[in-house]
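Undergrad: how would this look folded up:
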Amino acid sequence: MANQAQQTGLFNQDALVGILFALLAAVGFSAKAILVKLAYLDRVDAATLLALRMAFSVPFFIGVALWARRQHAEPLGTRDRMLVLVLGLIGYYLSSFLDFLGLQYVSAGLERLILFLYPTLTVILSALLTRRAIARPVIAAMAVCYAGIALAFVHDAGAMPHGAVLGASLVFASTVSYSVYLVGAGHAIARIGAARFTAYAMIVATAASLLQFAATHPLGALDVPGRVYGLALAMAVFSTLLPVFLLSHAIRRIGSGSTSLIGSVGPIATLVMAYAFLHERLSSVQIAGSALVLAGVLIVSAHSRRAPA
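TA: Just a heads-up that it's a prediction; the model follows:
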């Protein structure tokens, strides 16, 4: 009995650590929009900010790539190299750039809600690829999601009337891009390995970001306030590297389903941080829209986990 109690205590402790890691990962990912908006106060543009964030992140991913290469003796085949190249460009570079552009026009709260729609888009893309009909409860849940986005957009259109449509469209395009990446990455990750695939894809995205900056900006564009460098570094550490680690450890302790459920606090965390640090106004319309999006996405995600592969 004592042995069993000790095992239960260890299990509970491990589960609590997993829950804490999942929460911290969700908050870390959610803080990215806040950091981007704060950097924009110093009139830095999206391409420069993205290049700085990726440049600060990439040394870590190069280290992971070197470690993963030693763990996997077999080199990547031509097909896998093309997958890494294409998915790295779509999922990490294009998605991030569109998101950074969109944040110039919409609130951090609306941006996070739109990004949170990715499970609905992966369901639609998977259904198109497999030619499998989407269940009616899922269609109804997706309708609830997009009704919630419409309400949240009404809030932004009133608070930020200039460019709200453009900003929401850019962030939605970012979400589509990330969803394409998720649908395409599953089989590649199974063959290549999660760490190696992520590291290689991030290196590709960093190269694309730096090349874009070099082609469109003079070197003098890097002469930005030190505060921007600090925010870009914080983005790399607290909204990229640490959440990736925390998320993987959370999944190992409490499973992907529970981790995904806890991750739904992300949009709420963004709204709270936007109110606290950016002084973004909270309205009953925005709160109602957020509630609809969260409810719909949770239903879609739960049904997707139950659906046969």
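Undergrad: C-alpha only now, for contacts and for neighbours.
TA: OK.
Undergrad: Give the buried residues for the host helix or strand of Ala173.
TA: For Ala173, the host element (DSSP states H and E) is helix 164-192. The neighbour-count check on helix 164-192 (16 or more other C-alpha atoms under 10 Å) flags 164-165, 167-185, 188-189, 192 as buried.
Undergrad: do the same with stretch 127-134
TA: In stretch 127-134, counting by 16+ other C-alpha under 10 Å, buried: nothing.
Undergrad: in the top helix by length along the chain, what counts as buried?
TA: Scanning the chain for the longest helix, with DSSP state H as the assignment, gives helix 2-40. Of all the residues in helix 2-40, those buried under the rule 16+ other C-alpha under 10 Å are 14-15, 17-19, 21-40.
Undergrad: The helix or strand that the helix holding Ala173 is followed by packs against which elements?
TA: Helices and strands here follow DSSP H and E; after helix 164-192, the next one along the chain is helix 194-216. If contacts are counted by 3 or more C-alpha pairs under 8 Å, 6 or more residues apart in numbering; DSSP states H and E, helix 194-216 sits against helix 46-71, helix 78-87.
Undergrad: Outside of helix 194-216 itself, which residues are in contact with it?
TA: Applying C-alpha atoms under 8 Å, 6 or more residues apart in numbering, the contact partners of helix 194-216 are 47-48, 50-51, 54-55, 58, 61-62, 64-65, 68-69, 84-85, 87-89, 92-93, 188-189.
Undergrad: Next, the buried residues of stretch 292-304.
TA: Of the residues in stretch 292-304, those buried by neighbour count under the rule 16+ other C-alpha under 10 Å are 292-301, 304.
Undergrad: any chance of the helices and strands packed on helix 194-216 in a markdown table, plus distance to Gln286 and mean neighbour count?
TA: Shown next, in a markdown table, are those (distance: least, C-alpha to C-alpha, whole Å; neighbours: other C-alpha atoms under 10 Å):
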| stretch | distance to Gln286 | mean neighbour count |
| --- | --- | --- |
| helix 46-71 | 26 | 19 |
| helix 78-87 | 33 | 17 |
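Undergrad: To compare with the earlier structure, here is another sequence to fold:
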Amino acid sequence: MKSRNTFLYGICIGILGIILFSSKAVMVKLMYNYEVNSLDALLLRMLFSFPIYLVIAYLYRNKENSAPTTHKDYVWILVFGFVGYYLASLFDFIGLTYIKASLERIILFLYPTIVLLLNRLFLKTKITAKQLLVIGITYIGIIIAFGQEVQFSGNDTYIGGAFILLSAFTYAVYLVGSGWLIPKFGVVKFTAYVMLVSCICVFVHYGIAGSFDIFNFSWEVYLLGFLIALFATVIPSFLVSESIKRISSSNFAIIAAIGPIATIILAVLFLGEKLSLLQYFGALIVILGIVLINLKKKKP
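TA: As a prediction, this is how the structure comes out:
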């Protein structure tokens, strides 16, 4: 009974974490209504996140690691913080200036297929014919959803889609590369460390290329920045980590299919976005494809 309750609890907090993560794109789009550019929005997200992660890193600084760490491991922390959260977030925020929040989440949801392909390329993990078929079907779904959006919104959709795809790719690189490092530090410490690195990267970027209008926005912008940092970054990052710990990454990957659905619903409610029936069909194909891939991975 206890293990069953643990599993159900893991599913519940996983779903909550996914929904909170999915709200990020919607809040970023709302922020753009106040003439905020992508770098300003990203800076506000990291400014509000930084002190929270700093406190968490300090509290867990003396927590023993499950395995000995070396200076090289900390170098990899820098690498994964740069690639996994700085570049992925930057590409995502830029892409959102061009495309709908709902379409962003559909494209971003391709990262499990990219993980599969990267594992094959670098770790020589075998990909079965069925997995290749499912990957192909998944990308057909993207083409359906993306192609019709080009008809509605014009060629800027290509630019936005390219940036979101880059975000999915860099996040997939982070997942493939950091898997061996997380057990050394523990989930909480590792997450706090890489997020702090990401925050510093954003601060440096803003110092070089920022508009320095950070104190001239309306109060709604700062409120949205705080909400993105707390409810779409910090809280879900730990909810998802705890869920994976309780139900396994394979099971979590399956319930993660709720992400695009949650974003579409939130985008309709708060942004007034609309997708055509053909785009909904494409989104459904993508979601089913990712679920099938992870169901396949779950089998021994």
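Undergrad: TM-score them against each other, please.
TA: Put the two chains on top of each other and the TM-score (TM-score structural alignment, normalised by the length of structure 2) is 0.93; 299 aligned residues with a C-alpha RMSD of 1.9 Å.
Undergrad: Might you report the residue contacts of the residue nearest in space to the middle of structure 1?
TA: Nearest residue to the geometric centre of structure 1 (C-alpha atoms, centre = their mean): Phe29, 6.4 Å. Contact partners of Phe29 of structure 1, counting by C-alpha under 8 Å, 6+ apart, are 238-240, 243, 266.
Undergrad: Mind doing that once more with 10 Å?
TA: Shown in contact with Phe29 of structure 1 (C-alpha atoms under 10 Å, 6 or more residues apart in numbering): 112, 235, 238-244, 263, 266-267, 269-270.
Undergrad: Those residues, buried ones only, as a ChimeraX selection?
TA: Here is the ChimeraX command that selects the buried residues among the contacts of Phe29 of structure 1 (16+ other C-alpha under 10 Å):
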select :112,235,238,239,240,241,242,243,244,263,266,267,269,270
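Undergrad: now, among the contacts of Phe29 of structure 1, which is nearest to Val228 of structure 1?
TA: Met235 (10.3 Å; C-alpha to C-alpha).
Undergrad: From Pro267 of structure 1, how far out is that closest one?
TA: Remark: distance between Met235 of structure 1 and Pro267 of structure 1 (C-alpha to C-alpha, to the nearest Å) = 17 Å.
Undergrad: Repeat that for Phe29 of structure 1.
TA: Applying C-alpha to C-alpha to Phe29 of structure 1 and Pro267 of structure 1 gives a distance of 10 Å.
Undergrad: In TSV, list the helices and strands packed on helix 194-216 of structure 1 along with distance to Ser107 of structure 1.
TA: Output for these, formatted as TSV (distance: least, C-alpha to C-alpha, whole Å):
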stretch	distance to Ser107 of structure 1
helix 46-71	15
helix 78-87	28
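Undergrad: Helices of the stretch 201-300 of structure 2, start to end?
TA: In the stretch 201-300 of structure 2, the helices defined using DSSP state H, counting those that start in this stretch lie at 219-229, 235-247, 249-255, 258-271, 277-298.
Undergrad: residues contacting Thr157 of structure 2?
TA: 95-100, 103, 146-147, 149-151, 163.
Undergrad: which of those residues tops the neighbour count?
TA: Leu103 (28 neighbours; other C-alpha atoms under 10 Å).
Undergrad: Now do the contacts for it.
TA: Counting by C-alpha under 10 Å, 6+ apart, Leu103 of structure 2 touches 25, 96, 109, 142, 145-146, 149, 157, 160-161, 164, 260, 263-264, 267, 273, 275, 279, 283.
Undergrad: so it is in which element?
TA: Leu103 of structure 2 is part of helix 101-108, with elements assigned from DSSP H and E.
Undergrad: how big's the offset between that helix and structure 1?
TA: Superposed on structure 1, helix 101-108 of structure 2 shows a mean distance to its aligned partners of 0.9 Å (mean C-alpha distance after the TM-score superposition for structure 1).
Undergrad: where in structure 1 is the aligned partner of the next helix or strand after that helix, by residue range?
TA: Sequence-wise, the next helix or strand downstream of helix 101-108 of structure 2 (DSSP H and E) is helix 111-122. Using TM-score structural alignment, the residues of structure 1 aligned to helix 111-122 of structure 2 are 118-129.
Undergrad: what residues does the matching stretch touch?
TA: Defining contact as C-alpha under 10 Å, 6+ apart, one finds that stretch 118-129 of structure 1 is touched by 131-134, 138-139, 141-143, 145-146, 172, 174-184, 296-301, 304.
Undergrad: Tell me how far Ala253 of structure 2 lies from Ile244 of structure 2.
TA: 9 Å.
Undergrad: likewise Leu103 of structure 2?
TA: 26 Å.
Undergrad: same question, Cys199 of structure 2
TA: 24 Å.
Undergrad: Tell me which of the two has more neighbours.
TA: Using other C-alpha under 10 Å as the criterion, Cys199 of structure 2 and Ile244 rank with Cys199 on top: 26 against 20.
Undergrad: What does the more buried one correspond to in structure 1?
TA: Using TM-score structural alignment, the partner of Cys199 of structure 2 in structure 1 is Thr206.
Undergrad: Please find the angle between the direction vectors of the helix holding Leu103 of structure 2 and helix 2-32.
TA: 130 degrees (axes from the mean of the first three to the mean of the last three C-alpha atoms, to 10 degrees).
Undergrad: hang on, the earlier thing: any chance of the contacts of Phe29 of structure 1 in JSON lines, plus distance to Arg79 of structure 1?
TA: Below are these laid out as JSON lines (distance: C-alpha to C-alpha, whole Å):
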{"residue": "Arg112", "distance to Arg79 of structure 1": "34"}
{"residue": "Met235", "distance to Arg79 of structure 1": "32"}
{"residue": "Phe238", "distance to Arg79 of structure 1": "33"}
{"residue": "Ser239", "distance to Arg79 of structure 1": "31"}
{"residue": "Thr240", "distance to Arg79 of structure 1": "27"}
{"residue": "Leu241", "distance to Arg79 of structure 1": "28"}
{"residue": "Leu242", "distance to Arg79 of structure 1": "30"}
{"residue": "Pro243", "distance to Arg79 of structure 1": "29"}
{"residue": "Val244", "distance to Arg79 of structure 1": "26"}
{"residue": "Gly263", "distance to Arg79 of structure 1": "33"}
{"residue": "Gly266", "distance to Arg79 of structure 1": "35"}
{"residue": "Pro267", "distance to Arg79 of structure 1": "36"}
{"residue": "Ala269", "distance to Arg79 of structure 1": "39"}
{"residue": "Thr270", "distance to Arg79 of structure 1": "38"}
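Undergrad: Which one of the contacts of Phe29 of structure 1 is nearest to Ala73 of structure 1?
TA: Val244 (24.5 Å).
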